[in-house]
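In: Just a sequence and a predicted model for now, questions to come.
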Amino acid sequence: MPEPMMSHESASSLPITHLDAGPSTPRDAAAVTVVVMGPEGARERDDWIVAEEPLEIRAGGPGQKATSVAVTMRTPGADPELAVGFLYTEGLIASCAEVVTAKPLNERPGRAACNIIEVALSRPFDGSALKRNFFATSSCGVCGKATLEQVAVRCAPVEAGPVIGRSVLISLPEVLRGAQTVFDRTGGLHAAGLFDADGRLLALREDVGRHNAVDKLVGRALLDGLLPLSGRILLVSGRTSFEILQKAAVAGVPIVCAVSAPSTLAVSVAERLGITLVGFLRGASFNVYTHADRIDPRR
């Protein structure tokens, strides 16, 4: 089990954490040589590109052979969090108590990095109940799922949550961007940040897929016993899709923000499940698409 990202003591004591940009996590980016062409001509220089590799997620109960649940394209790093968060937001596990271990298959010192995570559960896992073994691309975790009904996860509307001042919301993108260490090197991946009601960054995960970054955050919170995230704000880079809102709803997040636009399904899910959905959060203004009562424009 990975080291806890968040404290069990109190929300105010949660540390700022993110993927390590140093040599201890060499798989999140790769060095390449590029040819830069401009008015002055062509020249070669070294550059960094974000890593994208498949991750197979398997799950099994006591005495069971682990069942392959999904393959997702992701940026390596926080893979156990991603696997556990995925299982939770897809409705395949209900609590941290069900997770015994989540680790790379055949993890041994000196071996090459593994792109398979096995999640051992404390109760039987019915793999036959899965309607599909789907392939989730980095751009859209919903891709490959047979129908909208198979995507939908039944969950209750989120709790009331805090009322946030406008000034807090407009400060979030700059804080998120300043903490994106891998983006600084590559310029090519998304981030999901978890904030408290005062706008303090509690946790950050980066990934080539927005949905993966959210699953990593949710997985870490689940492993640390911090769900539901009823007093938190989720900010994602890029747009908000149906799946982002579904995952936020399952985790109990009352306010979801993005620097770009939402989709129609995202707005529908937010409206139905009581989530305040904010889009185009840039500069001094933003759009509130649903449940605007959680935003105070006067402060």
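Out: Looks like it came in fine. Residues are numbered from 1 along each chain as shown.

In: Only C-alpha atoms from now on, for both contacts and neighbour counts.
Out: Noted.

In: who are the neighbours in contact with the residue nearest to the spatial centre of the chain?
Out: Among the residues of the chain, the one closest to the centroid is V214, at 1.3 Å (CA atoms, centre = their mean). Applying CA atoms under 8 Å, 6 or more residues apart in numbering, we find V214 in contact with A192, R205, I244, K247, A248.

In: Out of the residues you listed, the closest to E81 would be?
Out: Checking these against E81 with CA to CA, the nearest one is R205 at 10.2 Å.

In: quick one: buried residues of whatever helix or strand T33 lives in?
Out: Of the helices and strands defined by DSSP states H and E, T33 is found in strand 29-38. For strand 29-38, the neighbour count (16 or more other CA atoms under 10 Å) marks A29 as buried.

In: quick one: that strand to chain centroid distance?
Out: Remark: strand 29-38 is offset 28 Å from the chain centroid, using CA atoms, centre = their mean, to the nearest Å.

In: cool, and stretch 48-58?
Out: Chain-centre distance of stretch 48-58: 14 Å, with CA atoms, centre = their mean.

In: now do the same end-to-end measure for that stretch.
Out: The first residue of stretch 48-58 is 31 Å away from its last residue (CA to CA, to the nearest Å).

In: Straight-line length of stretch 267-283, end to end?
Out: So stretch 267-283: terminal residues 22 Å apart, CA to CA.

In: same check, this time on stretch 122-130
Out: Stretch 122-130 has its terminal residues 19 Å apart, counting by CA to CA.

In: Sort out which residues of it are buried, please.
Out: Result for stretch 122-130 [16+ other CA under 10 Å]: buried residues R123, F125, G127.

In: okay, pairing it with this:
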Amino acid sequence: MSRVTARRPTLRISPTGTVRRPDTLAVEEPLEIRTRGESLAVTMRTPGADIDLVHGFLFSEGIITSAEDIVTARYCAGTDENGQNTYNVLDVQLRNPVPVTPRNFLTNSSCGLCGKTALDEVRTRTRYPLPEGVPLLEVDTLAKLPDELRSRQQVFDATGGLHAAGLFTVDGAALAVREDVGRHNAVDKVIGWALREGRLPAHDLVLMVSGRASFELVQKAVMAGVPVLGAVSAPSSLAVDLAADSGLTLVGFLRGASMNVYSSAERLAL
């Protein structure tokens, strides 16, 4: 079994009776990000594309501004009870070292603070203000992105338990799709890919996510200069406020030909 999926025993109950059988599940393991050997952050993620994840996370948090800010990123030695390397600790050497404590991450900076403070935090840290009214995206193209994203969710097909995020061109071509148990991790992975590929700011791309649009997903899109964010499910109120404040086109309940546009509808060609 791969590190992405695992088998666990289960009791299946249905109208036809019960049966005991193994079920395929998405793997969830911690990834500790270290710098100079000291712990910077820990996130629960599905193993895979960890280098992209770290790049995207550190960029979204304003710790790095380019791929060149990471000199090296390598797994630390560490074994489980069977003597196997866990590959769950990445030590990052930064070109410009940062103090590891205390860290005020954007993803949790709103805890205990008002919504205005959270919006101000993003406004002061983003490097890529979004251009007004561009790119122009055909609504018919946007409507196809959920199916395009879903068709590339190979691990979801096996487990039914993963979120996905994808970066698409305005013509609907998929550039990068990543899956993870955490929706924010999936977004960090595609943003990290874009950073390493020299595609930031992503002013000509569309970010599509498989679930809801939370504040932190809008924050990551804004930090990366992504002008359009589409979500299959609902946004939160603070996500809409941040999108409107930043000039990001936020689309929720994107299912088939129907959708709700919550901000900057001028980027969509009806």
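Out: That came through, no problem. Computed from a predicted model, the values in this text were never measured in an experiment.

In: Any idea what the TM-score is?
Out: Remark: TM-score between the superposed chains equals 0.89 [TM-score structural alignment, normalised by the length of structure 2]; 260 aligned residues with a CA RMSD of 2.2 Å.

In: what residue of structure 2 takes the place of E44 of structure 1?
Out: When structure 2 is aligned by TM-score structural alignment, E44 of structure 1 is paired with R20.

In: Its match - that's part of a helix, no?
Out: No - in this structure, R20 of structure 2 is strand, not part of a helix, as judged by DSSP: H, G, I helix; E, B strand; the rest coil.

In: if I pick it, what's in contact with it?
Out: Contact analysis of R20 of structure 2 by CA under 8 Å, 6+ apart lists P9, T10, L11, R12.

In: ok, so what distance separates it from M259 of structure 2?
Out: 41 Å.

In: and the residue lying closest to E107 of structure 1 once chain neighbours are set aside, how many neighbours?
Out: Using CA to CA, 6 or more residues apart in numbering and skipping the chain neighbours, the partner closest in space to E107 of structure 1 is C114 (7.3 Å). Around C114 of structure 1 there are 15 other residues, counting by other CA atoms under 10 Å.

In: got the contact list for C114 of structure 1?
Out: Listed by CA under 8 Å, 6+ apart, the contact partners of C114 of structure 1 are P104, L105, N106, E107.

In: Which of the residues you listed sits closest to P254 of structure 1?
Out: The closest of the contacts of C114 of structure 1, once distances to P254 of structure 1 are taken by CA to CA, is P104, at 32.6 Å.

In: Count the neighbours of the closest one for me.
Out: 20.

In: And S68 of structure 1, by the same measure?
Out: Using other CA under 10 Å, S68 of structure 1 has 17 neighbouring residues.

In: any idea how far V214 of structure 1 is from it?
Out: 21 Å.

In: can you put the contacts of C114 of structure 1 in TSV and add distance to L201 of structure 1 and secondary structure?
Out: Below are these laid out as TSV (distance: CA to CA, whole Å; DSSP: H, G, I helix; E, B strand; the rest coil):
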residue	distance to L201 of structure 1	secondary structure
P104	29	strand
L105	32	coil
N106	35	coil
E107	32	coil
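
In: Between which two of these is the distance greatest?
Out: So, the contacts of C114 of structure 1 by CA to CA: farthest apart are P104 and N106, at 6.4 Å.

In: Would you mind giving the residues in structure 2 matched to stretch 170-177 of structure 1?
Out: By TM-score structural alignment, stretch 170-177 of structure 1 lines up with residues 143-150 in structure 2.

In: how much does that stretch stray from structure 1?
Out: Comparing stretch 143-150 of structure 2 with its match in structure 1 after superposition yields a mean distance of 0.7 Å (mean CA distance after the TM-score superposition for structure 1).

In: got a list of contacts for that stretch?
Out: Residues contacting stretch 143-150 of structure 2 (CA under 8 Å, 6+ apart): 164-166, 172, 174, 177, 208-210, 232, 254-258.

In: list the buried ones in it?
Out: Neighbour-count burial for stretch 143-150 of structure 2, counted by 16+ other CA under 10 Å, picks out A143, L145, P146, E148, L149, R150.

In: most distant residue from the middle of structure 1?
Out: Here structure 1 reaches farthest from its C-alpha mean at E40, the gap being 41.2 Å by CA atoms, centre = their mean.

In: ok, that one to T186 of structure 1 distance?
Out: Applying CA to CA to E40 of structure 1 and T186 of structure 1 gives a distance of 24 Å.

In: Same question for F86 of structure 1.
Out: 25 Å.

In: Between these two, point out the one with more neighbours.
Out: A direct count of neighbours by other CA under 10 Å for F86 of structure 1 and T186 places F86 higher, at 25 against 17.

In: Would you mind pointing out the helix or strand the more buried one falls in?
Out: helix 79-89.

In: Tell me the residues of structure 2 aligned with that helix.
Out: Helix 79-89 of structure 1 maps onto residues 50-60 of structure 2, going by TM-score structural alignment.
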